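Engineer: Sharing a sequence plus its predicted fold:
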Amino acid sequence: MPAWQALPSFLRNAHQSLVDAGNAAGGAVVRLGLGVSRPYLVTDPEHVHQVLQERAANYPRGDDTALWRSVRKLVGDGILAEGDTWLASRRTLAPLFRRGRLDALVDPMAQAIDEATGRLEEAAAAGSVVDIGSELARLVCAAIMRVFFDSRVSVDEALRIMEAQEAIVTAMASRLLAPFAPWWVPMPGDRRFHRSVQAIDDILLPVLRAAVREPGDGDDVLSTLARAQRDGQPLSERQMRDDLVSMVAVTTETSYVVLTWLWPVLANHPDVADRLYAEVDEVVGAGPVRAEQLPQLTYTQMVLNELLRLYPAGWIVPRRAVAADVLGGVRIRPGATVIISPYATQRMTAYWGEAAESFDPERFAPGRAEAEKDRRRAYFPFGLGMHRCLGEHLFNVEALLIVATLVSKFRVTLTDRTVPTPRVAASLRPGRRVELTLSRREHSVAGRSL
C-alpha cells in the first residue's frame, strides 16, 4: 500500500486503517508505506500462527521496534524479554498463574471486589457521575494486591502505579505513530514517560527491598521473587524489579482497560444487556459471587469473549525478522518489521463475515465455537505461542467476578451512549473517559431481581 494512501489513514485513525488495509488485501501480506517505515502487515490467521508460533524464533520482539523499545525502557529484562532471560522469568512466575492456584483464590478475590464497591454504592446513593475506568482500576487493585502481592502493595499505591502506567502507554503514542524515529531524538511525551517510570520505581523498590529482608513462605509475587534463584544465585535487585514491574502490569492492565469498553457497548445493545442481567440474576442473585457460580455464567463469558474480539488490549504486535522468510508468497527480508494486529484480524470480514465489526456474543456460544474452528483461529487477544500472556485465565476469572458483582448491584446510565473511538497508545484505550451514573438494584429474598 503506497505511502500517499497508507500514511494519512494511519495518522488519522491508526486502528481502523489496519482493519481497512487487511480487508483491502483480503488477508494477503501487504507492505504499508508509512513514510520512512515500511512494515509488513500480517493478518491471515495461518500467517499469524507462523510468525508467533511455528517460526517464532525468526520473529523476536526486537528492541529496534518502537513499541518494544519503549516497553523495555519500562520493564527492562524480565518476563517481557527474550531468550534465556525470558525463560528464567517465566519459570519463576508461571506457577503463580496455574489454574488450580487461581481457582483457589476466587472467593478471596470476590470478597475484595465486593468490599471495594462501597464507593460505587455511595455514588449511586448520591446520583454522582463516575468515571468507570477509574473505578474499575480500583476494583482490580483491591483484588490483585490482596491475592498476588499479599497486601504488601496498598490499593492506593497500586492506583498510583496504574496512573503512571496510563501516562506511560499514552506517552508512547508519538513513537508508535513515528516508529522510524531514533530513541535519542526527543519526542512529545518522552519526559512524561521517564517521570512515570521513576514514579513506579519509587513505589515498588522500597516494597521489594522489604520483601528481600523478610521474604516469608507465601506464594505471592514478592515472596516468590525474593526466594528465587538463577544459576544457584539469588536474583539481583534489577532482575526482581523488572519482573515485579512486569507482573504489576500483567495483573492489572488488561482487566480494567477491556472492561471499560463494556458499558457503552451494553448501552448500544440492550438485548445483550437484558440477557446478561437475566443470567446474573439467576446465577448470582444479590451476591456476593461465589467460585462455584462462575462456570454457570456462560452468557457472561460469551460477552467477555466478544468484547476481547473487538477491543483486545494488545491491539498491535510488532516483530522483527531475523532471517529471510516467505509468508503467503511474499518475501520478508532480514531486519524487516512485521506487524500483527489482533484488532485488525478480529474485525476482518474474511474471517468474521460481513457483520465483523458488530457486537454479537453468539459467535462464542457453546457448540458453535467447535463448528467454526477456522474462525476461532482468527481469535488471539492474548497472543499465541511461547509468549502467550500468562494472565489469560486470571483475566477470565477477574472479569467474570467484576462484571457479575457490578451487574448484581447496579443499573448504569451513560452520560454519553456512543462507543468511544480508540486512541493511539501501547494498549487499546477509549479516546475519552466513560462516565455514567449508577442506581442500586433491589433483590427479592429468593435472589431474583424485582
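Structural biologist: Cool, the structure landed.
Engineer: going forward, measure contacts and count neighbours with C-alpha atoms only.
Structural biologist: Will do.
Engineer: now residue 290: how far from residue 113?
Structural biologist: From residue 290 across to residue 113, the span is 12 Å (CA to CA, to the nearest Å).
Engineer: A further structure is provided below for comparison with the first:
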Amino acid sequence: MAAPHTVPVQPRRAGSVPLRQVVPNLFREPVHTLVDIGERSQGEVVKLSLGAFRPYLVTRPEHLQRVLRENSENYARAGDGLHWRPLKRLFGDGILGDGEHWRNGREILQPLFTARRIDSLVDRLAGTIEKVVDELDEPARTGQPVDMGTVQARIVCSAIMEVLFGNKISVPQAMRLIEAQDAIASSVMPRLLVPWAPTSMPMPGDRAFRQAVELIDDMLLPIVRASRTTAESDGDDIFATLWRGRTEGGARLNERQVRDNAVSMIATATETTITVLTWLWPHIAQDERIAERLYGEIDRVVGDAPVRREHLRELRYTRQVLDELVRLYPIGWLMPRSAVRADVLGGVRIEAGATVVISPFITQRMSAFWDRPEVFDPDRFDPGQARNRHRYAHFPFGGGPHQCIGMHLFYLEATLIVATLLSRFRIRLQRPAVPGIKLAAALRPLERVEVTLEPVRRVPA
C-alpha cells in the first residue's frame, strides 16, 4: 500500500496587535498591557505593530526553547540592535553583549562562577552577611523602621565586593554604584519603549543617564587601571581575572574591555538579589501560612546558629519561595533577539533581521502556562509539580548559552540572606501592601518597603 501523500505545511503570517492598542496603554499601564498582550496571543507568535518597528512576541515555552537553546546561534543579542543600543552606552562590549566580545568575557569569567567555586565561597559569604545583619540589632532594639531595599543593598554590596572584587571597591563606593544603576534603569526607559528614536534626538532621561554613566566611570576607571599593575599577584578577583585573561586569539583585554566586563558583572552580581527580595517581605506578611512555613523551616534547620553551607540543602521551602519570587519579578524582564537568518517559529515565518521579543515577565504570568498566575504560591515549585512543567515556562535567568552567569550565586546568596535575617528577626511591615512594579531597564518596586524588626525569642530546650 502506497504511503499517503502529505502536503508540506507552509509558514503562515503572524497575527498582529495594532499600534493603537499597544502604545497608549504601554505608557499608561505597561505591566498590565504586557501581560494582556501575552494572554491575547494565547501562546501564538504575534507581531507588535509599533509603527515602522514590528517585532515578534514569542511566549510559548517550546518556541522559547528553540530561540534560547536549540537554535540560539540564529538569535543574536545584536549588540547594535535597537533595544541594546541605549544600554550599550553603559555596558559597552562585554559579557552582556554577543559575538566575539561576549565569548571572550564569558570564557575568561566562567571559572569564577562554576557551581563548585561558588559553593566554596558559601561560608565567606555567610560570615560577611552575618556581620552586616549584626548592625540591625540596634534598630531592632529601639523599634526604628528600616528600609529593606537599603538593608539588602548594604548586605549584598558587602558580600559581593569581598568575595568577587577583592574589596577593591569599598562598600560606600558600591552603594553609589547601585544608586547609579538605579538611575540608569529608570532614565533609559523612554528609549527602550521607543527604540526606533535616533540617538541624536533628545529624550527624557538622557541627561540623568549620562551623569550616572560618568559617575560609574569616574569611580571605576581608576580601580581598573590600578588593578592592572597587581593582576599577576592578586588571586582570582574579577579585576585580576580579566586582566590576566586571554581572548580567543590569545590577546589580552584592553582597558575598555576590562571596564565593560567589570560594569556588567557588578550589575549581574548585585541587582537581582537586592531588588527581588524587596517583594518577599510584603508577600509573606500577607499570607500567614507561607510565613509560618518559611519561619518554621529556618527555625528547624538553622535555629540560633550562624547559617552555614550544610544548612542550604535542607532549606528546600526557602528555595521554592525564591523561585516564586523570580517568577513574578524577573529582573531581566525583556530579552530581545535579532534573527540572523529566516526561521519558522510555531508555524510563523521569521524574516532574517527581524526582532524577536522574549519576556520572562509575560510568559511567567500567562494563564496558559500557570494556574492562578497572579497568586504568590511557592508550592507550585514543589518538586512534584515542577517536574511536569516545561523547562522554559520558568526562565528568569534566560537559557542556553546566554543563561545568566550569576544564577547559582543568586540562589546561594539570597538563601543566606533570608535565612540569616529570619533566624534573628521577625519582620513587621509599616505598610502591608505589596509594592507595584516600576517598568525600567530592570524591574524595580514602585514603593519602598519599610519594616520594623523584632528579635526572635527562643524558648530554651
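Structural biologist: Received the coordinates, thanks. Keep in mind the model is a prediction, meaning the values are calculated, not measured.
Engineer: TM-score for this pair?
Structural biologist: Once superposed, chain against chain, the TM-score is 0.95 (TM-score structural alignment, normalised by the length of structure 1); 443 aligned residues with a CA RMSD of 1.5 Å.
Engineer: of residue 290 and residue 113 of structure 1, who's got more company?
Structural biologist: residue 113 (26 against 16; other CA atoms under 10 Å).
Engineer: quick one: the more buried one and residue 198 of structure 1, what's the gap?
Structural biologist: According to CA to CA, residue 113 of structure 1 stands 29 Å off from residue 198 of structure 1.
Engineer: repeat for residue 345 of structure 1
Structural biologist: 36 Å.
Engineer: For the two, indicate the residue with more neighbours.
Structural biologist: residue 345 (30 against 14).
Engineer: Can you name the residues that contact that one?
Structural biologist: Counting by CA atoms under 8 Å, 6 or more residues apart in numbering, residue 345 of structure 1 touches 19, 22, 43, 44, 45, 351, 378, 379.
Engineer: switch the cut-off to 7 Å
Structural biologist: Residue 345 of structure 1 is in contact with 43, 378, counting by CA atoms under 7 Å, 6 or more residues apart in numbering.
Engineer: That one -> structure 2?
Structural biologist: In structure 2, the residue paired with residue 345 of structure 1 is residue 363, using TM-score structural alignment.
Engineer: One more: residue 181 of structure 1?
Structural biologist: Looks like residue 181 of structure 1 aligns to residue 197 there (TM-score structural alignment).
Engineer: With residue 47 of structure 1 instead?
Structural biologist: Match for residue 47 of structure 1 (TM-score structural alignment): residue 63.
Engineer: residues touching that match, list them.
Structural biologist: Neighbouring residues of residue 63 of structure 2 by CA under 7 Å, 6+ apart: 345, 346.
Engineer: mind checking the SS state of it?
Structural biologist: What DSSP: H, G, I helix; E, B strand; the rest coil gives for residue 63 of structure 2 is helix.
Engineer: can you pull out the strands in the stretch 101-250 of structure 1?
Structural biologist: Using DSSP state E, counting those that start in this stretch, the strands of the stretch 101-250 of structure 1 run over residues 130-131, 229-230, 233-234.
Engineer: can you name the residues of structure 2 that stretch 255-270 of structure 1 overlays?
Structural biologist: So stretch 255-270 of structure 1 sits over residues 273-288 in structure 2, by TM-score structural alignment.
Engineer: Centroid-nearest residue for structure 1?
Structural biologist: Geometric centre of structure 1, nearest residue: residue 254, 2.7 Å, by CA atoms, centre = their mean.
Engineer: Next one: the residue nearest to that one when sequence neighbours are not counted from residue 294 of structure 1, what distance?
Structural biologist: Closest residue in space to residue 254 of structure 1, ignoring its immediate chain neighbours: residue 313 at 5.8 Å, by CA to CA, 6 or more residues apart in numbering. Distance of residue 313 of structure 1 to residue 294 of structure 1, computed by CA to CA: 23 Å.
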